[in-house]
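Student: Got a sequence here, can you build the structure:
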Amino acid sequence: MSANGTRQLVWAGGEDTFCLAKVGLIFDLEDKCKAGIGVIAARLESGAYYFNDIRETIRLGLIGGGKTPEQAMAAVKNHVDGNPLAHCQLVAYYVVQAVLIGVPDDPVGRKDDDPGKEPPAEAQQTGSSTTTDASDAPKS
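Tutor: Reported below is the predicted structural model:
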């Protein structure tokens, strides 16, 4: 599981890095959504989400992934606002899950038979890449 909660996702016609696993970003998300991170995750998973659960998760995740606040807001305005939410719900869900449980196949916490042995090169990446169908969302 990823120690830093960073995830590469293909969405909105391109690939972006998302990361919410910074205390300040989690506090900001909880404040914007008026709920704890666990409640936000449950709402995203169940489909009982609020608009800000999706919008703010993506915006703050992009900021944590390295975009400026202006770039993140522009991406949200172009690919979340005014578009079908189901496309972006999956992106938001993956971003929150990376914070809560880590990223699959990350070498952190991996146990080998030989503790001094290096993990394979493909396991040394710091995140994962996932493709979602959100790239087909119409642009506003």
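Student: okay, CA-based contacts and neighbour counts for the rest of this
Tutor: OK.
Student: Now Gln89: closest residue in space that isn't a chain neighbour?
Tutor: Leaving aside its chain neighbours, Gln89 sits nearest to Ile54 (5.8 Å; criterion: CA to CA, 6 or more residues apart in numbering).
Student: ignore the last one, Thr6
Tutor: The shortest distance from Thr6 to any non-neighbouring residue, by CA to CA, 6+ apart, is to Cys19 (4.6 Å).
Student: picking that back up, and the residue nearest to Gln89, what helix or strand is that in?
Tutor: Per DSSP states H and E, Ile54 falls inside helix 51-64.
Student: That helix packs against which elements?
Tutor: Judged by 3 or more CA pairs under 8 Å, 6 or more residues apart in numbering; DSSP states H and E, the packing partners of helix 51-64 are strand 14-19, helix 23-33, helix 37-46, helix 69-79, helix 85-100.
Student: Pick the most buried one from these.
Tutor: Across the helices and strands packed on helix 51-64, the average number of neighbours (mean count of other CA atoms under 10 Å) peaks for helix 85-100, which reaches a mean of 22.
Student: by how many degrees do that helix and helix 69-79 diverge?
Tutor: If you take axes from the mean of the first three to the mean of the last three CA atoms, to 10 degrees, helix 85-100 sits at 140 degrees to helix 69-79.
Student: one more to put side by side:
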Amino acid sequence: MSRDGHVDLDLDGTTHRFRLGIGDLEALQEATGLGPAALLQRLHAGLSYRFRDVRDVLRLGLIGGGVPVPRAHAIARRLDGLPCIALIAKAALVLAAALEGAEDEPVGRPAAAAGPEGRIAFAAFYGAAAAMGLPAADLRAMSLWQLAAYIDGFNRARDPDAADAPTPQEEDALWA
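Tutor: You can find the predicted model right below:
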């Protein structure tokens, strides 16, 4: 996967760049009522989802990948005539690319427990961005991996001699 969360995929004979930045993931969560990881799990496992969810992933991924909004909407409207299984697989790849980031360079701590339906609490992202002086527009354009790397860099710059944060297991042991 890529650091900026993009993936290039063929859609109806044309290669498009798909990318879901933080702002796109937030819009997707609002549109589907599901957190991105929960939606990915549902698509992958064949659990309950709507074709509209698949269309929303691909439409927002096209927009995040640089396709103009009117064109992305036009492409999304044509998806109904394409093979469903292939579209589900592409939507899953777009979500996986957005959530995974760079496999060779892990950053940040493991994610906290998700809310209902796997929803992400985006308010915490905006709070962290404000504390670091990162404009909201810049935050919304980042991938999750980029945000985690930004936070790691910010923390290291503030205190380069600080020990790494305790793991969740170490935190639990402190309270035992």
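Student: Can you calculate the TM-score here?
Tutor: TM-score for the superposed chains, counting by TM-score structural alignment, normalised by the length of the first structure: 0.68, backed by 105 aligned residues with a CA RMSD of 1.8 Å.
Student: Distance check, the residue nearest the centre of the first structure against Tyr50 of the first structure.
Tutor: Nearest residue to the geometric centre of the first structure (CA atoms, centre = their mean): Val95, 1.8 Å. Using CA to CA, to the nearest Å, Val95 of the first structure is found at 16 Å from Tyr50 of the first structure.
Student: so who does Leu58 of the second structure touch?
Tutor: Residues in contact with Leu58 of the second structure, defined by CA atoms under 8 Å, 6 or more residues apart in numbering, are 18, 76, 90-91, 94.
Student: What residues in the first structure pair up with whatever helix or strand Ala148 of the second structure lives in?
Tutor: Here Ala148 of the second structure sits within helix 144-158, counting by DSSP H and E. Using TM-score structural alignment, helix 144-158 of the second structure corresponds to no residues of the first structure.
Student: C-terminal to that helix, what's the next element?
Tutor: Immediately after helix 144-158 of the second structure, counting by DSSP H and E, sits helix 168-175.
Student: on that earlier part again, the residue nearest to Thr6 of the first structure contacts Arg59, doesn't it?
Tutor: No: with contact defined as CA atoms under 8 Å, Cys19 of the first structure does not reach Arg59; the gap is 10.1 Å.
Student: what's the mean distance for stretch 86-95 of the first structure versus the second structure?
Tutor: Mean deviation of stretch 86-95 of the first structure relative to the second structure after superposition (mean CA distance after the TM-score superposition for the first structure): 0.7 Å.
Student: Distance from that stretch to the middle of the chain?
Tutor: Chain-centre distance of stretch 86-95 of the first structure: 8 Å, with CA atoms, centre = their mean, to the nearest Å.
Student: could you check the angle helix 22-32 makes with the strand or helix carrying Ala123 of the second structure?
Tutor: Ala123 of the second structure is part of helix 122-132 when elements are defined by DSSP H and E. Taking the same axes, to 10 degrees, one finds helix 122-132 of the second structure and helix 22-32 inclined to each other by 160 degrees.
Student: Let me know the angle separating helix 122-132 of the second structure from helix 144-158.
Tutor: Note on geometry: by the same axes, to 10 degrees, helix 122-132 of the second structure and helix 144-158 are set 30 degrees apart in direction.
Student: okay, how far is it across stretch 15-33 of the first structure, tip to tip?
Tutor: Across its full length, stretch 15-33 of the first structure reaches 25 Å end to end, with CA to CA as the criterion.
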